[in-house]
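Undergrad: pasted the sequence and its predicted model underneath.
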Amino acid sequence: MVRATVDDPVSDAPFQGGAGESGQWLVEALDPEQRQAVLAPVGPVCVLAGAGTGKTRAITHRIGHLVASGAVPSGQVLAVTFTTRAAGELRGRLRTLGADGVQARTFHAAALRQLGYFWPRIAGAALPRLVESKIALVGRAASRARLAPSRTELRDLTAEIEWAKATLLTPEQYPAAATAAGRETTHPPEVIARLYTAYEQAKREAGVLDFDDLLLLTAAVIEEHGWVAEELRSRYRHFVVDEYQDVNPLQQRLLDAWLGERDSICVVGDANQTIYSFTGASPRYLLDFPRRFPEAHVVRIVRDYRSTPQVVGLANRLVARVGTAGTRGTPGGSSAPGAQGTHGVAGAVLAAARHEPPRLVAQRPDGPAPTFTEFDSEPEEAAATARRIRALLGAGVPASEIAVLYRVNAQSEAYETAIAAAGIPYLVRGGERFFERPEVAEAVQLLRAAARSADTDRPVGLVAEVTEVFAALGWRGGDPPNGSGAQRERWENLAALVRLAEALVAADPGATLDHFVADLADRAVHQHIPTVEGVTLASLHAAKGLEWDAVFLVGLAEGTLPIIHAQTPAQIEEERRLLYVGVTRARERLALSWALARHEGGRRSRRPSRFLDGLAPRSASSAGRPAGGPAHPGVDGAGALRSRGRAAVRCRVCERPLVGQAARAGRCDGCPANIDQALFERLRAWRSARAREQSAPAFVVFTDATLMAIAEHRPTSVAELVGIPGIGQAKLDRYGEDVLALVDGREPSG
């Protein structure tokens, strides 16, 4: 057997052993539950850690204690997580705890390092090139499959292939599994299976690998070559997995290959924060951990150090209501086809719902109560949010400690407009990466040049050197420019780099420009971005793992949260968990709001999210409705939410109660239709034009039945539009604005 050595490419740290200190100091500052997690013996450990409970502190102190006590040499520990940012945070904390020999990586980074080491010895050749994006290859495969998808469709098709690979499906298995899981796709499952086959062929011909192949090949190499398994397992004897509720079947297969028959593994997760099942992630591995390892130590960490008791109380009430209102809009609460999902995802989610949800225990002092506000329209909701942000800024809350969170990215436009009009700087999370922004890339390039320069006529001190370099970019210190345009954003980005230099000097007074450039390079690799002074706009998915002093949860209306295409009980409960994630991002201030209409003066036909039933106080405020005006269904005269059930949907013609597809169509099958023929013809002409642009049949855009339903409903909001059969999230994103414009008598902007 070939054993790993000090310069083993599988690891970038020396193989360390020995007992060292007892590590008692690592448990002294922890709470009782965190201490249990740290002191649990080597072997299977499952840490169920709620939001804001210090899970990263617990697992890093556990690793540090294992190393300091000599129970596990640091070089034999592999900690894996899902993002480079989280892996970087783990490494940083472990370094301060004296456990810098521990490997902390993402699944993909660990697999790439291992496969790059073993592959030449197995195949006699270098590892094939890794492609960072599948888009180009999927486009080539689409041409072979005689498809002509638009750019948006290409992205959706790529995501579908990624889901198939993450759930270990072959092209032959995909159609049945996609149908069972209720996947919403732009093309029939059989067509996507054909595309999947063509994609794999195009990839082989190009001699490249994608990121999913990294995990699959690494697992296969370990499974098929005993000497590889022996070498890896002798190197890594203890594993830690962060955010274990987000693991998918492919990642679990790799983890199983690493482990073999051993059980020295610690997993950390929170089933209440499972929000990525649409990508293949499944909480079943976390929930079934004690069943797989009957001797496992299970520790619940429940003390919340992030949020005030008022925010924590709302979060507890939200998860305590799991299953109470989850099937509104799904007649009788029956599960739709695919309710059990694939690989038991839905079953695991529902099993989690049957467990007693852990109640978080707030540790912070009291703060203001969360607010619930109803508005007549989205523009009014956005304008009021901007005014409240302006008030917070005036009270001394930094812009970087304020966030506006929404369900879908399309909602950001109204808030970008309102916040910019108020002269407030903002940034949209999930857009361009910080270190790829032009001014940041240029600044880093100038810093590198200055570090290489032999010029001795420099100002004294790192911060002064950085400031002088940035002067060449026109940057000056002091107050930022007024407004929130490109000039303000550029200033804020450079100011963030200056603050990084100041932080480096505070930690190491002797830091030089060389040190700073190296630190920036490491941050760029791991996407460890600095704080930029601006209000954050982000989707609820993008907000996971982050926190702010003040959070605005906006657009909380039926059809948006839960999103209209969430139909099964499992899908509805995942939408509830998205709201839970949003609530638990707030440290002190939390505002929840919704609008009854999309446009000012539009029909107020929306309802507040079912998840707010029973949560808002009787004094919940109502804004934007004329005094004494009629209350919206589900809101009493004072604007407070009613907790009782909704009235049945009735036919607009005969007023009989409706269920199933008739409820979605809004009338009985036998009742006469009321189609706006002129609108129907406009829709058909528009559909023909879009189909020609995409070189696709007209029905790929919308079927005649869907166009007729639009012409009959005449929807005026996103919530109304997605309530029409045939319009899911993908088609809403692609065609929603066009359709609403046509209904309103305007020309589509696109």
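TA: Nice, I can see it.

Undergrad: C-alpha only now, for contacts and for neighbours.
TA: Fine.

Undergrad: just checking, what packs against the strand ranked longest in the chain?
TA: Criterion DSSP state E: the longest strand present in the chain is strand 586-595. When contacts are defined as 3 or more Cα pairs under 8 Å, 6 or more residues apart in numbering; DSSP states H and E, strand 586-595 sits against helix 309-320, strand 371-375, helix 378-394, strand 548-553.

Undergrad: again, 6 Å this time
TA: Identification of packing neighbours for strand 586-595 by 3 or more Cα pairs under 6 Å, 6 or more residues apart in numbering; DSSP states H and E yields strand 371-375, strand 548-553.

Undergrad: next, format these as JSON lines and append distance to A180.
TA: Compiled in JSON lines, these are given as follows (distance: least, Cα to Cα, whole Å):
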{"stretch": "strand 371-375", "distance to A180": "38"}
{"stretch": "strand 548-553", "distance to A180": "33"}
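
Undergrad: can you give me the strands in the stretch 551-700 of the chain?
TA: Using DSSP state E, counting those that start in this stretch, the strands assigned to the stretch 551-700 of the chain run over residues 586-595, 621-622.

Undergrad: export the ones you listed as a markdown table, with columns for mean neighbour count.
TA: As requested, those are exported to a markdown table (neighbours: other Cα atoms under 10 Å):
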| stretch | mean neighbour count |
| --- | --- |
| strand 586-595 | 24 |
| strand 621-622 | 20 |
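
Undergrad: nearest to A648, of those?
TA: In terms of Cα to Cα, the element of the strands of the stretch 551-700 of the chain nearest to A648 is strand 586-595, at 21.8 Å.

Undergrad: can you report how many residues lie near the residue lying closest to R448 once chain neighbours are set aside?
TA: Of all residues not flanking R448 in the chain, V517 sits nearest, at 6.3 Å (Cα to Cα, 6 or more residues apart in numbering). For V517, the neighbour count with other Cα atoms under 10 Å is 19.

Undergrad: quick one, longest helix in the chain?
TA: helix 486-507 (DSSP state H).

Undergrad: list of residues touching that one?
TA: Helix 486-507 is contacted by residues 463, 481, 511, 532 when judged by Cα atoms under 6 Å, 6 or more residues apart in numbering.

Undergrad: distance check, the last one against G88.
TA: Going from V532 to G88 by Cα to Cα, to the nearest Å gives 19 Å.

Undergrad: ok, A220 to P128 distance?
TA: For A220, the distance to P128 - Cα to Cα - is 16 Å.

Undergrad: try it against this one:
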Amino acid sequence: MGSDTSTADLLAGLDPEQRAAATAPRGPVCVLAGAGTGKTRTITHRIAYLVRAGHVAPTQVLAVTFTNRAAGEMRSRLRSLGVEGAQARTFHAAALRQLQYFWPRVVGGRPWPLAESAFRLAGRAAQRAGASTEIEVVRDLLSEIEWAKSSLIGIDDYPAAAARLHRDTSEPAEKVRDVYRAYEALKNDQEVLDFADLLLHTAAAIEGDRSVAEEFRDRYRCFVVDEYQDVTPLQHRLLDAWLGERDDLTVVGDANQTIYSFGGASPAPLLDFTRRFPEATVVRLERDYRSTPQVVSLANRVIGAARSRPAGSRLRLVGQRPDGPEPRFGEYDDEHEEAAAVARRTRELLDAGTPASEVAVLYRVNAQSEAYEQALTDAGIPYLVRGGERFFARREVREAMAALRTAAADPPPGELPAVVRGLLGRVGLSDKPPSGGAAKERWDALNSLVDLAGEFAAEASEVSLPRFVGELEQRAAAQHPPTVEGVTLASLHSAKGLEWDAVFLVGLAEGTMPIQHADGDDAAIEEERRLFYVGVTRAREHLWLSWALARNPGGRRGRRRSRFLYGLVPEDHPAARVVKSAQQKNRSVSKCRTCGARLTGALEVKLARCANCPSDIDEDLLARLKEWRVRRSRELGVPAFVVFTDATLIAIAEQRPIDDTALVSISGIGATKLERFGADVLAVVRESAGQR
């Protein structure tokens, strides 16, 4: 760090809690950081403070996080603080680098490369094991293998673990085990690795070779882990191998933002940190600098409604920004009308001066994007689908990189942004943007590189074209693109860690939010609530929450708005009366229909009776429903449980609904299920009743 930057100057912009975290003594530090509370600012200032105070050299710091974008942001912040040489990487990127270095010593020969396609390997493994090779099934099998490896569950232990944890799988657990075994054998035959192997082999190398452990631990002495609530058992094993007997560890996380349990992530290490390190310094960050008090208030109500919140997750955000507009709610007849309304409101925001890149439309599943892509196109509004074509893979960007790389050998004179703009003029960057279409998209991509050059020139300690090209190369390797002008369309999961001035949370109907397959599982429902909370806290100022009662124009308006909206819709909103009715209905089914006792368990709520009260199930109807489910699952090419779970069929056979209203009152049957299967189920119920 430069000598002109004093410790006082470094800490001047931090609030008291951030400063306490940044200046905490060397050793274990746990920062419980709510959404928008400046956690990246805090941990980068902590690293800079430790370096400035002489506790550690920059090259002895290893900071890990979960996305390339977050790692890139951390590197940029450290560079602006004058810290050069500290490593900020994802777990996998850090492990890959270490494994490639130690491989010749531990294994011998050249390091095995990453498999080009784990999905293709899983497909071949499924075929070898006699499992289905349909695309959806193979995708599920690969996800299950990845979950098992991330959870440190071996091949032979998988069936017992799947049964204990009630894993829903496309194939029987024993068949998944066989696919898992074949998958590992194929990788070994081809001498390739998957992403989990990077962590497994790196941990094993440090654990099993003393010289490797000593060399690594001599190199890295200070560790920082961002998003600690998302660590998997495998990542934690690697972290423990890195640490050894040391405790110079800073972790930052928020249990309220745990949204990757399906991949093996758990907030337990975060919540149990002080149990492992009783002497740890714990700091709570609750001042929200991102969102207006109106958005913060709604976020607190969303997460405050959770059924169970461990002590370490009870952060209550306190908004620090000036007042803004109240969140807006919208109910529409169908998805097309909802998408058109979002496009109209987006146009109003753009016309009022909000940049398109500061607007996001967030949804639960990627399949929901189509209606919004069409609506924005019809309105002439540029957009980007997060998870679509990668920025650095675009042709114009590759051409621009080649031009800059060539020029870096003999850089032309001038300020970096002007030099970059001049060089990119040779590959199509004009002074003025085209009016629209593909040409405008290409211009935006090239112009974003010029903007990035300006940012680099303002932050870097040494500014030159070769160093800027190096920055671009690093960003390309990490898939950390610059901002390109356009409304962002993204799933809620992929929006984690991002923020915008205006956010539209769309499709907030039962069966989509929470997702249908989460119903009946209290833990899964609470994770869906946290995902909704993550969506709300992405908004800085404008927040729009909407839902549609039918999928297509003229379709049956049988959907219900999400249960997570209960208590959030203002009293004077046109939809408030219906919400109140739904709340009353929800309260009524939370009592046993036999004895009137309050119901708490997910299965009890689904069956609308206590577990000990007698069942009045219609066995004939249940058999008919199961036969119908088998036929429908075969027609759709999906596992039977995707149509309806056994518990839902039992609830139908007990309650024998006669219309849509009675059917959707059963937990597990939301708008999507009603639309797809409602008429069939009611027909089966009527047919069974007519033959008794």
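TA: Received it, and whenever you're ready, just let me know what you need. The structure displayed is predicted, hence computed values, not measured ones.

Undergrad: need the TM-score between these chains.
TA: Once the chains are laid over each other, their TM-score by TM-score structural alignment, normalised by the length of the second structure reads 0.85; 658 aligned residues with a Cα RMSD of 4.2 Å.

Undergrad: for P715 of the first structure, which of the helices and strands packed on strand 586-595 of the first structure is the nearest?
TA: strand 371-375 (18.9 Å).

Undergrad: quickly find the element holding the most centrally placed residue in the second structure.
TA: Closest residue to the average C-alpha location of the second structure: H493 at 2.8 Å, with Cα atoms, centre = their mean. Here H493 of the second structure sits in a region with no helix or strand, counting by DSSP states H and E.

Undergrad: corresponding residue for it in the first structure?
TA: Per TM-score structural alignment, the equivalent position to H493 of the second structure in the first structure is H541.

Undergrad: could you do Y363 of the second structure as well?
TA: Residue pairing (TM-score structural alignment): Y363 of the second structure is matched to Y406 of the first structure.

Undergrad: for the stretch 1-150 of the second structure, which segments are assigned as helices?
TA: Taking DSSP state H, counting those that start in this stretch as the criterion, the stretch 1-150 of the second structure contains helices spanning 7-11, 16-22, 39-52, 68-80, 91-106, 118-129, 135-150.

Undergrad: with the first structure superposed, average distance for the third one?
TA: Superposing on the first structure places helix 39-52 of the second structure at an average distance of 0.7 Å from its equivalents, by mean Cα distance after the TM-score superposition for the first structure.

Undergrad: just checking, what packs against that helix?
TA: helix 16-22.

Undergrad: can you give me the strands in the stretch 351-500 of the second structure?
TA: Taking DSSP E, counting those that start in this stretch, the strands of the stretch 351-500 of the second structure run over residues 359-363, 383-385, 487-491, 500-505.

Undergrad: for the ones you listed, which one ends up most surrounded?
TA: Highest mean neighbour count of the strands of the stretch 351-500 of the second structure: strand 359-363, a mean of 26 (counted as mean count of other Cα atoms under 10 Å).

Undergrad: and it against the first structure, how far off on average?
TA: Mean deviation for strand 359-363 of the second structure: 0.6 Å (mean Cα distance after the TM-score superposition for the first structure).

Undergrad: that strand versus helix 335-351: what angle between them?
TA: Orientation check (axes from the mean of the first three to the mean of the last three Cα atoms, to 10 degrees): strand 359-363 of the second structure against helix 335-351 gives 160 degrees.

Undergrad: check which helices and strands strand 359-363 of the second structure is in contact with.
TA: strand 487-491, strand 500-505.

Undergrad: who wins for proximity to R19 of the second structure among those?
TA: For those, the distance to R19 of the second structure is smallest for strand 500-505, at 26.1 Å, taking Cα to Cα.

Undergrad: which helices and strands does the closest one pack with?
TA: Against strand 500-505 of the second structure (3+ Cα pairs under 6 Å, 6+ apart) you get strand 359-363, strand 539-548.

Undergrad: off-centre distance for it?
TA: Centroid separation for strand 500-505 of the second structure versus its chain: 16 Å, with Cα atoms, centre = their mean, to the nearest Å.

Undergrad: by how much does that strand deviate from the first structure on average?
TA: On superposition with the first structure, the mean distance recorded for strand 500-505 of the second structure (mean Cα distance after the TM-score superposition for the first structure) is 0.4 Å.

Undergrad: how near is the residue nearest to the centre of the second structure to Q655 of the second structure?
TA: Distance, H493 of the second structure to Q655 of the second structure, by Cα to Cα: 36 Å.

Undergrad: then A582 of the second structure?
TA: Separation of A582 of the second structure from Q655 of the second structure (Cα to Cα) stands at 19 Å.

Undergrad: likewise Q127 of the second structure?
TA: On the measure of Cα to Cα, Q127 of the second structure and Q655 of the second structure end up 42 Å apart.

Undergrad: tell me the residue in the first structure aligned with P570 of the second structure.
TA: By TM-score structural alignment, P570 of the second structure lines up with P617.

Undergrad: ok, L200 of the second structure next?
TA: Under TM-score structural alignment, L200 of the second structure pairs with L216 in the first structure.

Undergrad: what does Q100 of the second structure give?
TA: By TM-score structural alignment, Q100 of the second structure lines up with G116 in the first structure.

Undergrad: tell me, how many residues neighbour that match?
TA: For G116 of the first structure, the neighbour count with other Cα under 10 Å is 18.

Undergrad: same check, this time on R523 of the first structure
TA: Residues near R523 of the first structure, counting by other Cα under 10 Å: 17.

Undergrad: look up the closest residue to it, ignoring the ones flanking it.
TA: Nearest to R523 of the first structure is I529, by Cα to Cα, 6+ apart, at 6.5 Å.

Undergrad: any idea what that neighbour aligns with in the second structure?
TA: Aligned partner of I529 of the first structure by TM-score structural alignment: P481.

Undergrad: same question for Y236 of the first structure.
TA: Match for Y236 of the first structure (TM-score structural alignment): Y220.
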